[in-house]
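**Q** sequence unavailable; structure follows:
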């Protein structure tokens, strides 16, 4: 079932477009040398935005104050517009009954878009 939902997400759920947005943010972060860690997080989230079903985001227990400070910088640079993209897309998808699972997947991506560092993407059991 996860595979079918991921394929439908990729085609109809704007997974490809959202992954492109994350990839674009990652490329921008790689242009400025100091923000390379943000670029790595952005590319990781691009993969998650491409195939969200069957995965979840968990907090890393080893994340410290440096990730919190970096997350504030991320929020200013790229996080707010990526999260806004998820919210707008999720609302639009929830307007139809068929799109509700895709809208929920978009809302699940909002916290990761706002605060990506100190989190990891893991497969659901």
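**A** Good, I have the coordinates. Remember, it's a predicted structure, so these values are computed and weren't measured experimentally.
**Q** can we go C-alpha only for contacts and neighbour counts from here?
**A** Noted.
**Q** which strands and helices sit next to the longest helix along the chain?
**A** In the chain, with assignment by DSSP state H, the single longest helix is helix 15-31. Contacts defined by 3 or more CA pairs under 8 Å, 6 or more residues apart in numbering; DSSP states H and E place helix 15-31 against helix 36-50, helix 80-93.
**Q** just name the most buried of those helices.
**A** helix 36-50 (a mean of 22; mean count of other CA atoms under 10 Å).
**Q** and here is the other one:
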């Protein structure tokens, strides 16, 4: 079932959302000081392509620099990407088959707003994996 949902997701929402994250990642990597944001953006782009069967887990050991970085991300990229998730979720909710896709889209908003200090893991292994 996960594979079927992922394929449908890829066609209707995944490619466009991943493209937005890739563009944000490229811009962040061009501006050398924001390379950590670019890496996080590329990681979320892969999650946006194939989200079913994976989940986001917060790092309990992330510190003050992660919080400051998340605030900077929120202002410059996170808000726009979250709006992209909302805009993509609305038409998905129109059809019955799109409702799970819309819900998955809304579940991605927290990681799009605050990507630093988050890991994307398999849903079967929701514990925080060792480094």
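**A** Received, thanks. On a predicted model such as this, the values are computed, not experimentally measured, just so you know.
**Q** am I right that residue 56 of the first structure sits in a strand?
**A** Yes - using DSSP: H, G, I helix; E, B strand; the rest coil, the assignment for residue 56 of the first structure is a strand.
**Q** what's around it, how many residues?
**A** 15 (other CA atoms under 10 Å).
**Q** and it, what is it in contact with?
**A** 121-124 (CA atoms under 8 Å, 6 or more residues apart in numbering).
**Q** same question, residue 29 of the second structure
**A** Contacts of residue 29 of the second structure by CA under 8 Å, 6+ apart are 35, 37-39.
**Q** mind putting these into JSON lines with distance to residue 60 of the second structure?
**A** Below are the contacts of residue 29 of the second structure laid out as JSON lines (distance: CA to CA, whole Å):
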{"residue": "35", "distance to residue 60 of the second structure": "22"}
{"residue": "37", "distance to residue 60 of the second structure": "19"}
{"residue": "38", "distance to residue 60 of the second structure": "22"}
{"residue": "39", "distance to residue 60 of the second structure": "20"}
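**Q** that older thread, give me the mean distance between the longest helix of the first structure and the second structure.
**A** Compared with the second structure after fitting, helix 15-31 of the first structure has a mean deviation of 0.3 Å; criterion: mean CA distance after the TM-score superposition for the first structure.
**Q** report the angle between that helix and helix 36-50.
**A** Comparing the axes of helix 15-31 of the first structure and helix 36-50 via axes from the mean of the first three to the mean of the last three CA atoms, to 10 degrees yields an angle of 170 degrees.
**Q** helix 15-31 of the first structure relative to helix 80-93, how many degrees between them?
**A** Using the same axes, to 10 degrees: helix 15-31 of the first structure against helix 80-93 is 180 degrees.
**Q** from the middle of its chain, how far away would helix 15-31 of the first structure be?
**A** 10 Å (CA atoms, centre = their mean, to the nearest Å).
**Q** out of the contacts of residue 29 of the second structure, what pair is the most spread apart?
**A** Spatial extent of the contacts of residue 29 of the second structure (CA to CA) is set by the pair 35 and 39 at 6.3 Å.
**Q** which one is the residue most central in space within the second structure nearest to, not counting chain neighbours?
**A** In the second structure, the C-alpha nearest the mean C-alpha coordinate belongs to residue 44, at 4.0 Å (CA atoms, centre = their mean). Counting by CA to CA, 6 or more residues apart in numbering, residue 44 of the second structure lies nearest to residue 21, which is 6.9 Å off, once chain neighbours are set aside.
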